[in-house]
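> Got a sequence here, can you build the structure:
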Amino acid sequence: MGSWRHVVLLCSLSVGCGGPLPEEAIQEGERPQARSPAEEGNEETAAQGTRPELGTARLVKDIFPPLSGPAWYGPYPENLVEFRGKLFFAANFEDGRRELWTSDGTPAGTGPLKQFPPLSGPIFSSSLTQLTPMGTRLFFVVNDETHGSELWVSDGTTGGTRLVKDIAPGQADSGAYNLKAVGSTLLFFRYVSATTTTPARNELWRSDGTDAGTVRVKDLGPDASLIFSQAIVGNTLFFALSDAAHGSELWKSDGTEAGTRLVKDIVPGPDSSNPFSLRAVGQHVFFTAAEASHGTELWRTDGTEAGTTLVADLIPGPDSSFPQLLAPIGGGLYLTTMDTANRSMRLYKLKNDTAGVQVKFVAPLPNSSIDPDTSLTITNSTVANGKLFLALTLQGMGPAPLDTQLWVSDGTNTGTKMLHHPLSLSDEFGSTLYTLDDRVLFSGRDDVNGLEPWVSDGTENGTRLLKDIAPGTASSFPRDFTRVGSKVFFVANDAVHGNELWLLPLVNALDGADTSVQP
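Coordinates of the predicted model:
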């Protein structure tokens, strides 16, 4: 089966001819200031009044046979999604079996819904992947001996799990990838391989879950490449596409051929503006783009050519600030820029309303290393209870980070601080951040334990280890947190069972207390 998909990729991917593939110096007065223990205690007490308690994490079921090798290696529950009040996930076994599983949190209620046996003969065995809920339908892609790799759909029952359409007839693969639920329509792309007479191309398709309703929207042209940075506003998908005529630029689609088009050729002709880091904020999409007069800076679009404009030149002139767009919050979002003078970063908060765009400096994110060859990057971010949580990574010359720190910000200088470190120090496993009501679940370390599940409410007192799943200094590599009602499912390795499905019960949750039976 090759290397396993759970290794977290920290780079952007594009699809083109290679085939389908599953972003001022610190003044002393600017430095973040810690709040007093009394302030933190009051904040924690107020938050606890509305939150469910976290129970004890437990193994749901031993699904896969353990394999030798690194703790993150081998098969594991993939593509965890909530659908119709249950957890659905893909189980891709080492022997080639592909299965769609569901779980209610109990061992007896955890099992396969649809099984696809190993492929025989010359057919390459591919994974069941891309689980995408849309209303009462769950779409996914899988390969079987009769149809090749095609689009499937399920209503949550075995009898209601079926092939949508044999897009590439017979055993040929459809090349369907990048499934997105856009309103009441599924949009997806299709990579069509080159032949001796025709070049490779990408197509945009839509589906309503029926054969007749699964149709090509637009042929995007020969050698077009999709850049994996996208955003959805209402019933419109915004995406970055590279083609020979326009280079890499911003496109949009409403699921119709006429409504699938280039938004603006920011750098006219075949040269590229390289739009990236797309973030939906209200009725706009913010992104970064590059052009000669301003370098790589912050842009915004309302979906029209006239409404696609540069909104902040954070380093005036042709030099680039290289903004990294973080998690949206309310009517705005957070972003960072590099401070090359001291190898640090600067955190900003953007507000987007009828008065326009306002960008306010919040605080510096300092580089704690004296080594001149180190740099900073944000590898993950999320928002909980109006606060930004981010994983700040200190990178040296090697592939593995020197340090990864959990930071929190309430949008003020004094409310921006480091909460915990280190998080993941692996170059093959990224740091997990997951919003759970007013808290975040994350993968963290301390002096005694390896990488394990932690929780934080944004205060030092409320940041703690949840469970040492792999005892001692071994790591369980917790990831893929997914809430379903009063349960949070995730993947972890306890060093006994391999990578398996785990559950964190939420006691006295608003949608009902946890009633699952412990194994």
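> CA atoms for contacts and neighbours, from now on please.
Noted.
> So which residue is dead centre in the protein?
Compute the mean C-alpha point of the chain, and by Cα atoms, centre = their mean the closest residue is Asn380, 8.7 Å away.
> State the helix or strand in which that residue lies.
strand 375-384 (DSSP states H and E).
> do the same with Leu350
Using DSSP H and E, Leu350 falls in strand 344-353.
> now Glu39
With elements taken from DSSP H and E, the one containing Glu39 is helix 37-48.
> try Ala181
Per DSSP H and E, Ala181 falls inside strand 176-182.
> for that strand, packing partners?
strand 129-134, strand 148-154, strand 185-192 (3 or more Cα pairs under 8 Å, 6 or more residues apart in numbering; DSSP states H and E).
> Quick one: residues in contact with the second one.
Just to be clear, that refers to strand 148-154. Applying Cα atoms under 8 Å, 6 or more residues apart in numbering, the contact partners of strand 148-154 are 126, 137-143, 160-168, 170-176, 209.
> From the residues you listed, list the buried ones, please.
Using 16 or more other Cα atoms under 10 Å as the burial test, the contacts of strand 148-154 include 126, 137-143, 161-168, 171-176, 209 as buried.
> and the closest residue to Val182 other than its chain neighbours, how many neighbours does it have?
The shortest distance from Val182 to any non-neighbouring residue, by Cα to Cα, 6 or more residues apart in numbering, is to Asn235 (5.4 Å). Using other Cα atoms under 10 Å, Asn235 has 13 other residues around it.
> Hmm, Asn235 is touching Asp254, no?
Yes. Using Cα atoms under 8 Å as the test, Asn235 is close enough to Asp254 to be in contact (5.9 Å).
> list residues touching both of these two?
Common neighbours of Asn235 and Asp254 (Cα under 8 Å, 6+ apart) do not exist.
> how much space between Thr288 and Gln324?
Note on Thr288: its distance to Gln324, by Cα to Cα, to the nearest Å, is 8 Å.
> next one: Phe188
According to Cα to Cα, Phe188 stands 26 Å off from Gln324.
> One more, please, to line up against the first structure:
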Amino acid sequence: MTRSVRWMLGAILVLVMGLVAAPAVAAPPEPYRVATGLEGGTSAAHVAIGDRIFWVNHGSSGTSSNDSELWTSDGTSEGTHEFFDPNPGGRGLVGSLLKFGSGFVFTATGPAGGAEVWYSDGTTEGTEMIADLTVDDAGSTWLLEAGPGAVYLAADDGAHGRELYRWTGPGAAPQLLDVNPTARMTSDEELQDQWRTDWTDSSPVALGMVGDAFVFTADQTIRTADVSEWGDHYVATSGTGRELWRVGPTGPPQLVKDISQTDAWGDPSPQESTPFAERTGTAVMGGSLYFLLDSTEPGVAEPEMWRTNGVSEGTVKVAHLPLAYLDDQWDFEPAVAGGRLFYRAWSGDWDGMWATDGTGAGQRVSPAGDATDPVTLGSGVVFGLEQDDTGREPWFSGGTSSVRLGDLRAGAAGAHPFPITTWGSHAYFGANGGSGRDLYRTDGTPAGTERVMDLPNAAGAVLDGPMVFYGAEGLLYFVNSPDDDRNVGNELWAFDPNRAVTATSTVLRAPATVAYGAAATVTIAVTGAGGPPTGTVTIRDGQRVLGTAELANGAATFALPRNLALGDHVLTATYSGDAQFSSSTSAPVTVRVKAATRLGGRVNDLTFLTTERIRVTATLRTTPAINATGRLQLLVDGRVRATATLAARHRNTLTLVSPPLARGRHRLQVVFSQSPNAMDARTGVVTITVYR
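Got it, this is the predicted structure:
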């Protein structure tokens, strides 16, 4: 009688460890990763005290996506942490950071609601509310400006309306500077029903600083109760309407100029308000502040640029400007350099970068196209400019012409340089050179435009890279998004061009072969004189970022993803550096992922004659399912009696034939090996008997 026997055993995984060390790197100073895992949106609002920065993080407390806190960093991982939460355990808001003296001021909203202004000297003990100025039902206190010797606020104390306040520093009380003396309520009973409490608001709006003078707009439409000669009760108006004002660290506010004194029909109207353009930028050049008005001329749509030196005679209209109107405001964020004011223009279409010496609208100084807002660098400005053939690339203008700083990403896609900030002698920006958004800088020349660092971000990401820059005395910080999710897992980096660093060596150890779906880890060791180095390492599969790991005593482990595709993976580990140690990258280590296997065998009988051949059919099962190739061997009592090559056409099943065996009991086993795409495997052992 003939019987068929099957047997199977799980594959044995053979992991051969590869060891390759990267040579020590003596590179120029480059950015280093300070902290990882920053959650929530990151604000550009920041201040610096020496090399320590303070910035606003939104949604970082884990209590609310609308929450925000004040964070700080000194350039070390240990010194990077939340600094101030106005409402621990609940929803709080922080914003409007401004440097003042040796500290800074900011607004914060706590559990009682309504923002108030706080001052900090950079320490927890030295952080306190200036004063509770705004009553609970009157909204929030506004932080308008911080200038030499004073901070300027707007608040409603419940009696005087929203008015200007001045605060001169710790130990002083905010001083009310009442621009609009209209009473909050009239004693005239016949007018009380029509009297509005907001008539007492001057609602100051900041324009900027001219020297130590704060220039602002305020509504001085004064309303009083009066009785006509016929005995009629009415509301009389006087004052100037909304006009241009100034105030310094001492003394009362002063009207700079009543710009609008006639109505739309040209008739005298002293209370006519000037139509100051809302939410637009301003700039100071040559001791004068430049600002915008909506057009005051009938039939003219373009806004008017004015300038003021803080006195009436020096307050004049300059010109109508060719600007775009976006999101209910004029698109005007000018920059000043080399005695010129730069702005991006619109003349029926995007019209590139314009420059003026302050006597007119100026002229276009770049090719036409969609320009980004200019950023001052030395005697010129850096900006992005989009053109059909090159896409958006970085440009520089000195005020008469412009030069493209580089075609960082060839083709119409463009590198899209943003954000751009000036720090020291260079402008720094994020840009996509074709392999993700990295850190670049320029000195304003094509030859001086270079990539500072290839950031270890996710391959294929388009929203990665630097999001905001924070300039400090000796460090330039930036928040890096390692992938397309800009609200989760962000990183703080720091750049010190004068940093004296110790070279490091990074060694990556990884298994040479890994079964698909199996757990496997790599180990990283970073060494340097005077170590161990601190910080993080980034593990890449080619250009793809697999993840990061934190160093502990100069070492880290990282679990490889179980779903790595079949085939060879060239892994590297990059150490990001820290304040003491330079970055370094290991030499590549190749890890081959093969299909996981199970090998089964079937022998045609368990008893044979000494004249019969023994046939064993081997079947290989793989995960994922592939047609494996390799070598099959039939072992009899541990010795090879038959060998066959498994080809893809065999579809993982092949029969091996052994010559007749001597009389007695024999142990059979099939072994699979030498496969480029599947793990080694072997069956269990079956015993057969051979008779005469």
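> Show me what counts as buried in the strand holding Leu350 of structure 1.
For strand 344-353 of structure 1, the neighbour count (16+ other Cα under 10 Å) marks Ser344, Met345, Arg346, Leu347, Tyr348, Lys349, Leu350, Lys351, Asn352 as buried.
> so which of the residues you listed comes closest to Tyr334 of structure 1?
Lowest distance from Tyr334 of structure 1 to those (Cα to Cα) belongs to Lys349, with 4.5 Å.
> what do we get in structure 2 for that closest one?
In structure 2, the residue matched to Lys349 of structure 1 (TM-score structural alignment) is Arg307.
> Next: Asp211 of structure 1.
That one, Asp211 of structure 1, aligns with Thr124 by TM-score structural alignment.
> How about Thr157 of structure 1, nearest residue that isn't a chain neighbour?
Counting by Cα to Cα, 6+ apart, Thr157 of structure 1 lies nearest to Leu113, which is 6.8 Å off, once chain neighbours are set aside.
> since we're on that neighbour, how many residues are nearby?
19.
> The residue mapped onto it from structure 2 in helix, strand or coil?
Mapped onto structure 2 by TM-score structural alignment, Leu113 of structure 1 lines up with Val34. Assigned with DSSP: H, G, I helix; E, B strand; the rest coil, Val34 of structure 2 falls in the strand class.
> picking that back up, inside strands: which ones of the buried ones among the contacts of strand 148-154 of structure 1?
Under the assignment DSSP state E, these contribute 137-143, 161-165, 176 to strands.
> Turn those residues into JSON lines, columns for distance to Trp454 of structure 1.
Formatted as JSON lines, those follow (distance: Cα to Cα, whole Å):
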{"residue": "Arg137", "distance to Trp454 of structure 1": "33"}
{"residue": "Leu138", "distance to Trp454 of structure 1": "31"}
{"residue": "Phe139", "distance to Trp454 of structure 1": "32"}
{"residue": "Phe140", "distance to Trp454 of structure 1": "31"}
{"residue": "Val141", "distance to Trp454 of structure 1": "33"}
{"residue": "Val142", "distance to Trp454 of structure 1": "34"}
{"residue": "Asn143", "distance to Trp454 of structure 1": "37"}
{"residue": "Thr161", "distance to Trp454 of structure 1": "37"}
{"residue": "Arg162", "distance to Trp454 of structure 1": "39"}
{"residue": "Leu163", "distance to Trp454 of structure 1": "40"}
{"residue": "Val164", "distance to Trp454 of structure 1": "41"}
{"residue": "Lys165", "distance to Trp454 of structure 1": "43"}
{"residue": "Ala176", "distance to Trp454 of structure 1": "37"}
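> Could you single out the nearest of those to Val484 of structure 1?
Nearest to Val484 of structure 1, judged by Cα to Cα, of these is Leu138 at 15.4 Å.
> Contact partners for the residue mapped onto the closest one from structure 2?
By TM-score structural alignment, Leu138 of structure 1 lines up with Ile53 in structure 2. Counting by Cα under 8 Å, 6+ apart, Ile53 of structure 2 makes contact with His46, Val47, Thr72, Ser73, Asp74, Tyr470, Gly471, Ala472.
> Keep only those residues that are still in contact in structure 1, please.
For the contacts of Ile53 of structure 2, the subset whose aligned partners also touch in structure 1 (both residues aligned by TM-score structural alignment, their matches' Cα atoms under 8 Å) is His46, Val47, Thr72, Ser73, Asp74.
> for the helix or strand that the helix holding Glu39 of structure 1 is followed by, packing partners?
Sequence order places strand 53-54 as the next helix or strand after helix 37-48 of structure 1, per DSSP H and E. Packing contacts for strand 53-54 of structure 1, counted by 3+ Cα pairs under 8 Å, 6+ apart, involve strand 499-507.
> which other helices and strands contact the strand it packs on?
Counting by 3+ Cα pairs under 8 Å, 6+ apart, the packing neighbours recorded for strand 499-507 of structure 1 are strand 53-54, strand 58-61, strand 487-493.
> Just the closest of the ones in strands among the buried ones among the contacts of strand 148-154 of structure 1 to Val15 of structure 1, please.
When those are compared for distance to Val15 of structure 1 (Cα to Cα), Ala176 wins out at 11.8 Å.
> which residues does whatever residue of structure 2 lines up with that closest one contact?
If you follow Ala176 of structure 1 across to structure 2 using TM-score structural alignment, you land on Val94. Contact analysis of Val94 of structure 2 by Cα under 8 Å, 6+ apart lists Val56, Ser68, Glu69, Leu70, Pro86, Phe106, Thr107, Ala108, Thr109.
> Now for the residue lying closest to Val94 of structure 2 once chain neighbours are set aside, how many residues are close by?
Nearest non-adjacent residue to Val94 of structure 2, counting by Cα to Cα, 6+ apart: Ala108, 4.4 Å away. Ala108 of structure 2: 27 surrounding residues under other Cα under 10 Å.
> Thr435 is in contact with Ser381 of structure 1, correct?
No. Between Ser381 of structure 1 and Thr435 there is no contact under Cα under 8 Å: 9.7 Å.
> Of all the helices and strands packed on strand 176-182 of structure 1, which one comes closest to Phe489 of structure 1?
Of these, nearest to Phe489 of structure 1 by Cα to Cα is strand 129-134, at 15.8 Å.
> how far apart are the closest one and its match in structure 2?
Aligned to structure 2 and superposed, strand 129-134 of structure 1 gives a mean residue distance of 3.1 Å (mean Cα distance after the TM-score superposition for structure 1).
> How about residues contacting that strand?
With Cα under 8 Å, 6+ apart as the criterion, strand 129-134 of structure 1 contacts 22, 78-83, 89-90, 138-142, 177-181, 184-186.
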